[in-house]
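*Asks:* Got a predicted structure plus its sequence, pasted below:
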Amino acid sequence: MTIGDLPLIGRWLQTPAVREWWIDANGQPADPIGEDNLDDPDVAMWIVSSRSSPFAFIQDYDPHAWPDHHFGHLPLRSRGIDQFIGVQELLGYGHDPAFITAYVDRLHTGGAPVIGTDPHPTNARAIRAYQKAWFQSKEERLTECGPCFLMEHAKRAE
């Protein structure tokens, strides 16, 4: 993701399906993704495209970069992920599990032993998408980010 993608991300963050779940610990809209986020060495952000058409956002981060993070128990080099589809017309067609699976495979190939994600416990669409991408349900927990349903994807033995 580049600085040129920020207006697109800003528009996507205003769509109802994204705004409902991209929230802070108090249930309020999360801070917008800005230029300062692009410079964070512990986070990698990407625009997901199909046929040169951008339709989604995904990021991965080092959970060990934050003290007491709820994925701090994962082995070193593990990553956390967050994602959303920004083009509302593409919701409900199975795109989430497809690009999540491809991205998780890429992270595992790069050396990440476990990938964690933490959708809101009532976000059934996200939980189903992660389950279809082979994430295992762990537990519901109140975290520093608010209520989360913790899920993990371990690298498969080859």
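*Replies:* Sure thing, it's come through.

*Asks:* okay, CA-based contacts and neighbour counts for the rest of this
*Replies:* OK.

*Asks:* which other residues reach stretch 140-158?
*Replies:* By C-alpha atoms under 8 Å, 6 or more residues apart in numbering, the residues outside stretch 140-158 that reach it are 24-27, 69-70, 108, 112-121, 130, 134-139.

*Asks:* Same check on stretch 19-39?
*Replies:* Taking C-alpha under 8 Å, 6+ apart as the rule, stretch 19-39 contacts 1-3, 6, 9-10, 13, 43-45, 120, 123, 144-147.

*Asks:* this is the other structure I want to compare:
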Amino acid sequence: MPSERNIRFAPVTPADYPLLRRWMESPHMREWWGEPETELGYIRDMVEGRDTTRPFIFHVDGEPAGYIQVWSIGDAIAGGYDDKAPWLHGATPDAVGVDLSIGNPDQLSRGIGTEVLRNFLAMLVEEGHETIIIDPDEANRRAVRAYEKAGFVAYDRHVDDDSVTLLMKLDLKRFKETTG
């Protein structure tokens, strides 16, 4: 399925930190992400090579529009992240996870997230990844719907003290059939 928009992914660099800070301080991101300084610290670790997660700014029609990252389940477990996300043990170590957010709130609910995600997934599948997961807060219905439209299906839920994580996996066969 060809993209209607011109979408490209650029690895995050230190020059992107002010933009990321602005986005992460906005209410629509604060609702689902952690504290901006903490999140930016994680991204700095990625950019500077202390974390294997690959962070990107996605551009839509030439304009920076949001943030997306891909991370290794095996590396997350080896790094002790499973203390915060025990459900990781139910995924195969060769799986990768994806997280994303639209940067500008004016761009929400316009199909951009689904389209960006489908383009990013095509890149990951081309790289050879066969198991791709995403783990939204179940209460984030806008994100869950976008992920379903991109080809993810829910397979489990993890309940903790203050939220429910919906575990979703890309239906790779269906994704390949629809992206041709």
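*Replies:* Noted; the coordinates are in hand. Because the structure is predicted, anything quoted here is derived from the model rather than measured.

*Asks:* Once they're superposed, what TM-score comes out?
*Replies:* For these two chains in superposition, a TM-score of 0.87 is obtained (TM-score structural alignment, normalised by the length of the first structure); 153 aligned residues with a C-alpha RMSD of 2.1 Å.

*Asks:* related to what we said a few turns ago, buried ones among the contacts of stretch 19-39 of the first structure?
*Replies:* Leu6, Ile9, Leu13, Val43, Ala44, Met45, His120, Cys145, Pro147 (16 or more other C-alpha atoms under 10 Å).

*Asks:* Give me the subset of these that lies in strands.
*Replies:* Val43, Ala44, Met45, Pro147 (DSSP state E).

*Asks:* Make a markdown table out of the residues you listed and add distance to Ala98 of the first structure.
*Replies:* Below are those laid out as a markdown table (distance: C-alpha to C-alpha, whole Å):
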| residue | distance to Ala98 of the first structure |
| --- | --- |
| Val43 | 22 |
| Ala44 | 19 |
| Met45 | 18 |
| Pro147 | 26 |
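
*Asks:* rewinding a little: in PyMOL, select just the buried ones from the contacts of stretch 140-158 of the first structure.
*Replies:* Burial among the contacts of stretch 140-158 of the first structure is assessed by 16+ other C-alpha under 10 Å; the matching PyMOL selection reads:
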select buried, resi 70+108+112+113+114+115+116+117+118+119+120+121+130+134+135+136+137
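
*Asks:* Give me the buried positions along the longest helix seen in the second structure.
*Replies:* Longest helix in the second structure, counting residues (DSSP state H): helix 112-126. Using 16+ other C-alpha under 10 Å as the test for burial, helix 112-126 of the second structure gives Ile112, Gly113, Thr114, Glu115, Val116, Leu117, Arg118, Asn119, Phe120, Leu121, Ala122, Leu124.

*Asks:* Next: stretch 32-40 of the first structure.
*Replies:* Leu38.

*Asks:* what distance separates the start and the end of that stretch?
*Replies:* Distance between the two ends of stretch 32-40 of the first structure: 15 Å, counting by C-alpha to C-alpha, to the nearest Å.

*Asks:* which one in the first structure is aligned with Asp45 of the second structure?
*Replies:* Taking TM-score structural alignment, the alignment pairs Asp45 of the second structure with Asp36 from the first structure.

*Asks:* Now name the helix or strand holding its match.
*Replies:* helix 35-38 (DSSP states H and E).

*Asks:* residue range for stretch 132-141 of the first structure in the second structure?
*Replies:* The aligned range for stretch 132-141 of the first structure is 149-158, by TM-score structural alignment.

*Asks:* gap between the matching stretch and the chain center?
*Replies:* 13 Å (C-alpha atoms, centre = their mean, to the nearest Å).

*Asks:* Over to stretch 32-44 of the second structure?
*Replies:* 14 Å.

*Asks:* The residue sitting nearest the centre point of the first structure and Asp118 of the first structure: what is the separation?
*Replies:* Among the residues of the first structure, the one closest to the centroid is Asp82, at 0.9 Å (C-alpha atoms, centre = their mean). Per C-alpha to C-alpha, Asp82 of the first structure is found 8 Å from Asp118 of the first structure.
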